[in-house]
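Peer 1: have a look at this prediction, sequence included:
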Amino acid sequence: MIKKGLIVITLLVSVSVFSQRTVSSPYSFFGVGEEFKPRTIEQASMGGLGAAYNSLYQINLTNPAAAAYLRYSTYTFGLLNNDLTIDDGTKKQSTTTTNLNYFTIGFPLGTKAGAHFGLQPVSAVGYSLVNNVFDADETLIERTLFKGNGGLNRIYGSFGIFAAKNLSLGVELDFVFGNVENSIRTQRSGVQLATKNLETANVRGGAIKLGVQYKKELKDKLMLDVGASLKLSNTFNANGREYLYSLAVGINDSEAPRDTVYNVASRGKLKNPLEAIIGVGLGKESKWYLGAEYEQQDAIVAEGYFDTVSDAYKFGNSNRISIGGFYIPNVNAINGYWKRIKYSAGVRFEDTGLLVNGSSTSNTFTSIKDFGMSFGLSLPLGKGLSNINLGFEYGKRGTTSNGLIQENYFNVRVGLSLNDIWFIKRRID
């Protein structure tokens, strides 16, 4: 009930005033919120590559088959700072948020296998928008506050093993959990109490991902990498409640609930179809790398709490194309620190699979697209393989046509990757 009215107000030009903006994006209203792709800073800095990429000391969050290549124990985490500007064609507003991007630990298992596990956000819901209605004398007669918060996280474990020479296979299991909340609060001039429609949901789910990678040495020490990953279809289940009640609003926006009109249980399912990623890369070990990959997924199917039967939005097929790579001037340079730095860059073209009708007078749905350009630095710590990772990304999502909103964003990612040799029996001569 709440969703049909909420999205029409949240994203359309008819919203007269953007007075508040909190975590994430207005587009985070849909589904389980704004999605965070499983990528490390190194991957994000190459446009999101990961299907074919592998490393002896870097974790790959896209393809579990890459875990077989790990030869050093690795502890890594990343932070994401997002500067976002919202533009509806007439007004702009900016906000900044910071959150944990991922936390993971990986290690080799003998000489033919490896594993890593960790914690990562899956999605975030966070918007706070106000719509004011004035009469002919410009007197405020109604104010509606649209608010959402929450999100999902995942605990995962990946395992990779060499099934044959230069051929690795991998599997990843994860468990997704979190809470989502959306609300509409309306106050009218001359009416003592406001009304609030609140929806809460506890979301749980899980997924299995399979991966394969093949590496072949060509002439002049060139290495060809080919890889693919398949995330099997999975379902997020939501259990929650929907409330409608009256309340008194204090001067500091405090709320004092009064009479409850209804309080009912709600359930829903978000069915995620098979997600396929295929990639190819070419390069020289610890020198340079250039790769490309393609990702595709059919339309998400929503039921109950997540139901998208609406004239305002629906889900469609999604896809992504990424191109990127890195360059290291001289990884073994004794003098000249900047020669040992890894410089990364990439571009990403993405169709998010979200279609929105921003007009109340037509039935035209606009596909929400996302474009990003990225650049990164991996700064060596001492003479070992540990790094401080920095990533920068500028992008655009959405459009101001068809009564919608365009988001311009600048992401700064900061992380640490510590590498060592664990589980080695010491010998005394």
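Peer 2: Great, that's in hand. Numbering: from 1, shown residues only.
Peer 1: when you work out contacts or count neighbours from here on, use the C-alpha atoms and nothing else.
Peer 2: OK.
Peer 1: setting aside sequence neighbours, what's the nearest residue to L167?
Peer 2: Leaving aside its sequence neighbours, L167 sits nearest to Y214 (Cα to Cα, 6 or more residues apart in numbering; 4.6 Å).
Peer 1: what does L416 give?
Peer 2: I388 (4.7 Å).
Peer 1: same question, S168
Peer 2: That would be F162: by Cα to Cα, 6+ apart, it lies 4.2 Å from S168.
Peer 1: same deal with R143?
Peer 2: Leaving aside its chain neighbours, R143 sits nearest to N132 (4.6 Å; criterion: Cα to Cα, 6+ apart).
Peer 1: my guess is the one you found contacts R185, does it?
Peer 2: No. Using Cα atoms under 8 Å, N132 is not in contact with R185, being 12.0 Å away.
Peer 1: got any residues that touch both of those two?
Peer 2: Contact criterion Cα atoms under 8 Å, 6 or more residues apart in numbering; residues shared by N132 and R185: T144.
Peer 1: circling back: work out for me the element the residue nearest to S168 sits within.
Peer 2: Element membership of F162, judged by DSSP states H and E, is strand 140-164.
Peer 1: this is the other structure I want to compare:
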Amino acid sequence: MLFRNYQWLLSGLCGMLLLPLLFCLPSEAQNSPYSMFGLGEVNNGQEILNRAMGGVSEAYSDGQTINFINPASYSELQLTTFDVGLDLGSEKISDNQNNTYNSTFGTLSYLQFGVPLKKGGGWGLTFGLTPLTKMNYNIQQNDSLKGSSEPVSYLYQGHGGSYQAFIGTGFRVKGFRFGVNAGYLFGSTQRSTQAVYPQDSIGLYNSNITNRTSFGGFFWNAGVQVHVKLSKSTALELGASGGTNVKLPASTDYLAETFYYTGDPSNQAPQNLDTVSYQKGASGKINYPGHYGFGFLLHDNKHWTVGADYQVSKWSDYSYFGQKDSLQNSSTLRMGAQYVPNMSPFAKSYWSIVAYRIGFYTGTDYLHLNGRSLNTYAFSFGAGFPIRNFSRGTQYTTINTSFEIGKRGTQSDPLSSNFFRFSVGFTLDDIWFIKRKYQ
């Protein structure tokens, strides 16, 4: 009885928390200098379950989980699945001049829906929406003009981001699984640079340059997984996935203007003086990078699982209207494990059916600042809490959590940070499209 009360208590908490978070959670980082580059700071689009295992996902498949990283996993869907992930976190960012920035963020990580197309698994369909990048920065730099003592204050601002809406399918042929995702990648960004001369003594005009860009185009990626049975209860899973570069048609509006203040700039909006240049709807291309990864999992009927991945994103191929940015190829090695004490849905102890997870990842970041590469690493841990577990074959609902603590760069790099991220995922599974015989 106590076990069932645990489940219904968690189920109620899930319902009370989910809807307010979906509608009230901010979708952008708060003043992150990292988001100045490319299309913004790259989101972690992995399933929350996998993040707690260090992000190990290439070979992962589960009948009640949607693993977007490798669409071959869709073939194992057993139940109609609704999956939503949320991120919360903070970051303390430092530059090599001992200046610090505190950044907090909260965002919808993914929204996914999956349906098995074949009874008992073997063919599945998934669609959803995933944020890819987020941009939100507001940075002031005080300096002086070259060859002059005239002070100047630069203000760099930007906001926006990119998203992908996708549909995917995966199917199984004996021990092989194949899958593909296709969809639309879209978004918009706005960047502005202001130069303000607070003690103008030589007749200089304050200036502002703004670029507003919108973009969108189709993408695809594919994956494969192989199941190798080693013994009656033990199996090896192999997986690989990848996607090509995407050339996104883009349109940008460019504005250069001068402005002035009639009083104190700290409590007054700027007044337009003159439009120096204006160009509307200039067309071009944004080259969004491809990626690939591969990995393995070893498990004992999912009672325990260990695995590792290696993933690469080709950010050196990124370009904006033909211009490169301070980006490089990123590479990440991921390792993780999961342990479930009791796989039976009729276990007497609630805590014996909780999935406990731990992981680690390390690699080279996609940012390349002032000729220096940023190294990154993080430890992760979390758990999967069943909140409705009547039967894994009919209804199964879980709250997955992940905690990540890590570091990006070192004190000698142009930017470095210590970060903490908490992620929570709500996975609701049920049988649909089957007529009930008894009410």
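Peer 2: In hand now; what should we look at? Everything numeric in this text was worked out from a predicted model, so none of it was measured.
Peer 1: could I get the TM-score for this pair?
Peer 2: Here the superposed chains carry a TM-score of 0.85, computed using TM-score structural alignment, normalised by the length of structure 1; 393 aligned residues with a Cα RMSD of 2.4 Å.
Peer 1: tally of neighbours for the residue nearest to S168 of structure 1?
Peer 2: 22 (other Cα atoms under 10 Å).
Peer 1: now do the contacts for it.
Peer 2: A68, K112, A113, S168, L169.
Peer 1: which of these sit farthest apart?
Peer 2: Greatest spacing in the contacts of F162 of structure 1, by Cα to Cα: K112 and L169 (10.7 Å).
Peer 1: who has more neighbours, those two?
Peer 2: L169 (25 against 18).
Peer 1: list the contacts for that one?
Peer 2: Residues in contact with L169 of structure 1 (Cα under 8 Å, 6+ apart) are P64, A65, A68, G160, I161, F162, A163, L210, G211, V212, Q213.
Peer 1: how about the helices in structure 1?
Peer 2: Ranges of helices in structure 1, per DSSP state H, are 2-11, 41-44.
Peer 1: average gap between the last one and structure 2?
Peer 2: Comparing helix 41-44 of structure 1 with its match in structure 2 after superposition yields a mean distance of 0.9 Å (mean Cα distance after the TM-score superposition for structure 1).
Peer 1: read off where that helix ends up in structure 2.
Peer 2: Across structure 2, the stretch matching helix 41-44 of structure 1 (TM-score structural alignment) is residues 48-51.
Peer 1: again, but for stretch 7-14 of structure 1
Peer 2: Aligned by TM-score structural alignment, stretch 7-14 of structure 1 falls on no residue of structure 2.
Peer 1: which one in structure 2 is aligned with the residue nearest to R143 of structure 1?
Peer 2: Here N132 of structure 1 is matched to N142 in structure 2, going by TM-score structural alignment.
Peer 1: what does A67 of structure 1 give?
Peer 2: That one, A67 of structure 1, aligns with Y74 by TM-score structural alignment.
Peer 1: check contacts around that match.
Peer 2: Applying Cα under 8 Å, 6+ apart, we find Y74 of structure 2 in contact with 61, 66-67, 114, 123-126, 168-171, 179.
Peer 1: cool, L255 of structure 2 as well?
Peer 2: For L255 of structure 2, the contact set (Cα under 8 Å, 6+ apart) comprises N208, I209, T210, N211, T275, V276, S277, Y278, Q279.
Peer 1: just among these, which is most surrounded?
Peer 2: Busiest of the contacts of L255 of structure 2 [other Cα under 10 Å] is N208, holding 21 neighbours.
Peer 1: that one against T193, yeah?
Peer 2: Yes. Counting by Cα under 8 Å, T193 is a contact partner of N208 of structure 2 at 5.7 Å.
Peer 1: tell me the counterpart of P131 of structure 2 in structure 1.
Peer 2: Match for P131 of structure 2 (TM-score structural alignment): P121.
Peer 1: ditto for F294 of structure 2
Peer 2: Per TM-score structural alignment, F294 of structure 2 is aligned with I278.
Peer 1: how far away is its match from D370 of structure 1?
Peer 2: 20 Å (Cα to Cα, to the nearest Å).
Peer 1: more crowded one of these two?
Peer 2: Comparing I278 of structure 1 with D370 by other Cα under 10 Å, the one with more neighbours is I278, at 22 against 19.
Peer 1: quick one: contacts for the more buried one?
Peer 2: Per Cα under 8 Å, 6+ apart, neighbours of I278 of structure 1: A51, A52, V226, G227, A228, S229, E293, Y294, E295.
Peer 1: how about K118 of structure 2?
Peer 2: Counted by Cα under 8 Å, 6+ apart, K118 of structure 2 has contacts G124.
Peer 1: what about the closest residue to G55 of structure 2 other than its chain neighbours, how many residues nearby?
Peer 2: Leaving out its chain neighbours, the residue that sits closest to G55 of structure 2 by Cα to Cα, 6+ apart is R334, at 6.1 Å. R334 of structure 2 has 24 neighbouring residues, counting by other Cα under 10 Å.
Peer 1: what does R334 of structure 2 correspond to in structure 1?
Peer 2: That one, R334 of structure 2, aligns with S322 by TM-score structural alignment.
Peer 1: do the same with G243 of structure 2
Peer 2: So, by TM-score structural alignment, G243 of structure 2 is matched to K231.
Peer 1: tally of neighbours for that match?
Peer 2: Other residues near K231 of structure 1 come to 22 when the count uses other Cα under 10 Å.
Peer 1: pretty sure it is touching K209, no?
Peer 2: Yes. K231 of structure 1 is within contact range of K209, at 4.2 Å (criterion: Cα under 8 Å).
Peer 1: now the longest helix seen in structure 2: buried residues?
Peer 2: Ranked by residue count under DSSP H, the longest helix found in structure 2 is helix 2-24. The neighbour-count check on helix 2-24 of structure 2 (16 or more other Cα atoms under 10 Å) flags Q7, L10, S11 as buried.
Peer 1: what of stretch 307-321 of structure 1?
Peer 2: Neighbour counts using 16+ other Cα under 10 Å place 307-308, 311-321 of stretch 307-321 of structure 1 among the buried residues.
Peer 1: for the counterpart of P386 of structure 2 in structure 1, which non-adjacent residue is closest in space?
Peer 2: The equivalent of P386 of structure 2 in structure 1 is P380 (alignment by TM-score structural alignment). Sequence neighbours aside, N387 is the residue nearest to P380 of structure 1 in space, at 4.5 Å (criterion: Cα to Cα, 6+ apart).
Peer 1: quick one, what contacts the aligned residue in structure 2 for that neighbour?
Peer 2: In structure 2, N387 of structure 1 lines up with T398, judged by TM-score structural alignment. T398 of structure 2 makes contact with G384, F385, P386, I387, R388, F426, T427, L428, according to Cα under 8 Å, 6+ apart.
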